[in-house]
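Enquirer: Kindly generate the corresponding structure for this input.
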Amino acid sequence: MKYNNGFKLAMLLVMAAFFVIPANIGLAQPEYAKWGQAAVNEVKSEYPDYELKDYSYDGKVVISDEREQFTFTMTLEKNGESQKVKAYVLTNPQTEEQIEVSLEEIE
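Expert: Here you go, the predicted model:
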């Protein structure tokens, strides 16, 4: 059976829809995901010999229209010893830019 070019194009578009549409469903990430990655990068930079074992998002504090702080707790491990670190990511929600990442060791 021969198909004309219009039919082939229509079938190609239908097949593409099955691959593209489901791939986009679920891609929406929580607001803090971008800043969590910034926190992880900073922790890995400051603690290069440690392995990241656990990560939690502790919440967001709105400081002003131009400043928000996202807080994360990370558990690191090195030679069987555990270290907890709080990461504070200060951002500008107007520009969606990172201002600063600071770390604090906790018990």
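Enquirer: Please make it C-alpha for all contacts and neighbour counts, starting now.
Expert: Fine.
Enquirer: burial of the closest residue to Tyr32 other than its chain neighbours, as a residue count?
Expert: Nearest non-adjacent residue to Tyr32, counting by CA to CA, 6 or more residues apart in numbering: Phe70, 7.0 Å away. Residues near Phe70, counting by other CA atoms under 10 Å, number 21.
Enquirer: Could you also give me the structure for this second sequence? I'd like to compare it with the first:
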Amino acid sequence: MKKYLSMFMLVCLLAGGGSLAGAVQKPDYEKYGRIAIAVVKEDYPGEEVVDYQYGGRQKVTETDVTDTFTFTVKEDGKPVTVLVRVTHNLKDNKAVSLSVERKTQ
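Expert: The predicted model follows:
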């Protein structure tokens, strides 16, 4: 009986661990989000980034996509919206281009 109980507990543990691994998986745009944050912090040194949103992905070619990130930065106490677009290749996972645009409010 102990043997079956131990096996049952092991199966439950393994089944639960598999679903946990799926929950921990990082989104595929995370690398480019870190790049976008670094660029915004470099362009606005000493200013506070108060909001960050992933705007989605657009397919550019068969292999290239553009991920869009929107930031709100407090510049001299006033909110400024900064749009960062990172175009990258899905096959080799390398950035192709990056653009930063300040949106007026």
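Enquirer: quick one: TM-score?
Expert: With the length set by TM-score structural alignment, normalised by the length of structure 2, the two chains reach a TM-score of 0.74; 90 aligned residues with a CA RMSD of 2.1 Å.
Enquirer: hmm, back to that, how about the residue nearest to Tyr32 of structure 1, what's its partner in structure 2?
Expert: The equivalent of Phe70 of structure 1 in structure 2 is Asp67 (alignment by TM-score structural alignment).
Enquirer: buried residues in the host helix or strand of that match?
Expert: Element membership for Asp67 of structure 2 (DSSP states H and E) is strand 64-75. Under the neighbour-count criterion of 16 or more other CA atoms under 10 Å, strand 64-75 of structure 2 has Asp64, Val65, Thr66, Asp67, Thr68, Phe69, Thr70, Phe71, Thr72, Val73, Lys74 buried.
Enquirer: State the distance from the residue nearest the centre of structure 2 to Ile37 of structure 2.
Expert: When CA atoms, centre = their mean is applied to structure 2, the residue found nearest the centroid is Glu30 (2.9 Å). For Glu30 of structure 2, the distance to Ile37 of structure 2 equals 11 Å [CA to CA, to the nearest Å].
Enquirer: now Arg102 of structure 2
Expert: Arg102 of structure 2 is 14 Å from Ile37 of structure 2, by CA to CA.
Enquirer: what about those two, which has more around it?
Expert: Counting neighbours by other CA under 10 Å for Arg102 of structure 2 and for Ile37 shows that Ile37 has the greater number, 17 against 13.
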